[in-house]
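*Asks:* sequence and computational prediction follow.
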Amino acid sequence: MSDKTLGSPTPEPQGGFARDPEDWVTGDEPMTEAQRSYLDTLAREAGEEIPADITKAEASEHIDRLQKSSGRVSGGSDELQTGG
């Protein structure tokens, strides 16, 4: 058996989805293509321009903010925001 495991020996509230993007292991990596595409859509709908070279964590924060202001609800889009 490997030394490395996934998950946690104790449950995390909401499956850990509420983790602050600043705490993500990969939060400082460039945003994913899925994030880029979705953020582009949200920014266009809001009439905003967002730098194209932001990190995964920054993209997630913009997505959360724009979803709230547009009335969109996150559902099934965990792939877009999972950073680590």
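*Replies:* Right, received. Where do you want to start? Everything numeric in this text was worked out from a predicted model, so none of it was measured.

*Asks:* from here on, contacts and neighbour counts on C-alpha atoms
*Replies:* OK.

*Asks:* could you pull out the helices for the chain?
*Replies:* 33-46, 56-70, 78-81 (DSSP state H).

*Asks:* most packed of those?
*Replies:* Ranked by mean neighbour count under mean count of other Cα atoms under 10 Å, the helices of the chain are led by helix 56-70, which reaches a mean of 18.

*Asks:* contacts for that one next, please.
*Replies:* Contact with helix 56-70 is made by 21-22, 24, 26-32, 35-36, 38-39, 42-43, 45-46, 73-74, 80-81, 83, as judged by Cα atoms under 8 Å, 6 or more residues apart in numbering.

*Asks:* before we move on, back to that, looking at the helices of the chain, which is nearest to residue 10?
*Replies:* helix 78-81 (21.1 Å; Cα to Cα).

*Asks:* want to compare, so here's the second one:
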Amino acid sequence: MADEDELNPKNHPTDNAEKDPDDWVTGDEPMTGAQRSYLKTLSEKAHDPEAYAEDISKAEASKRIDALREKSGME
């Protein structure tokens, strides 16, 4: 049987830190200012202006940021 400390989620704060953006409760909200700035910078550096759009959600911005970071080797 597992030790009680092992079962306490407070002892593993990052186990669930990375959720799929599609599962975010606030994923449908407009992207944040920080996301907007970072996405714009990444799209310019990657020479992919189509990756940037003003009217996307937080979840979509996160996906595009991840894709651009992977594409540019910034992971």
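*Replies:* Perfect, thanks for sending it. Small disclaimer: the values here were computed from a predicted structure and weren't measured.

*Asks:* re the thing from before, wait, which of the helices of the first structure is closest to residue 16 of the first structure?
*Replies:* Short answer: helix 78-81, nearest of the helices of the first structure by Cα to Cα, at 11.2 Å.

*Asks:* in the second structure, what stretch matches that closest one?
*Replies:* Alignment of helix 78-81 of the first structure against the second structure: no match, by TM-score structural alignment.

*Asks:* I'd like to know which elements that helix is packed against.
*Replies:* In terms of contacts (3 or more Cα pairs under 8 Å, 6 or more residues apart in numbering; DSSP states H and E), helix 78-81 of the first structure is packed against helix 33-46, helix 56-70.

*Asks:* tabulate these (TSV), appending distance to residue 11 of the first structure.
*Replies:* Formatted as TSV, those follow (distance: least, Cα to Cα, whole Å):
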stretch	distance to residue 11 of the first structure
helix 33-46	27
helix 56-70	23
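
*Asks:* so which of these is nearest residue 13 of the first structure?
*Replies:* Proximity to residue 13 of the first structure, assessed across those by Cα to Cα, is greatest for helix 56-70 (18.8 Å).

*Asks:* report the angle between the axes of the closest one and helix 33-46?
*Replies:* Orientation of helix 56-70 of the first structure against helix 33-46 (axes from the mean of the first three to the mean of the last three Cα atoms, to 10 degrees) gives an angle of 30 degrees.

*Asks:* average separation of helix 56-70 of the first structure from the aligned part of the second structure, please.
*Replies:* The superposed helix 56-70 of the first structure is, by mean Cα distance after the TM-score superposition for the first structure, a mean 0.4 Å from where its aligned residues fall in the second structure.

*Asks:* and what of stretch 36-45 of the first structure?
*Replies:* Using mean Cα distance after the TM-score superposition for the first structure, the mean distance for stretch 36-45 of the first structure is 0.4 Å.
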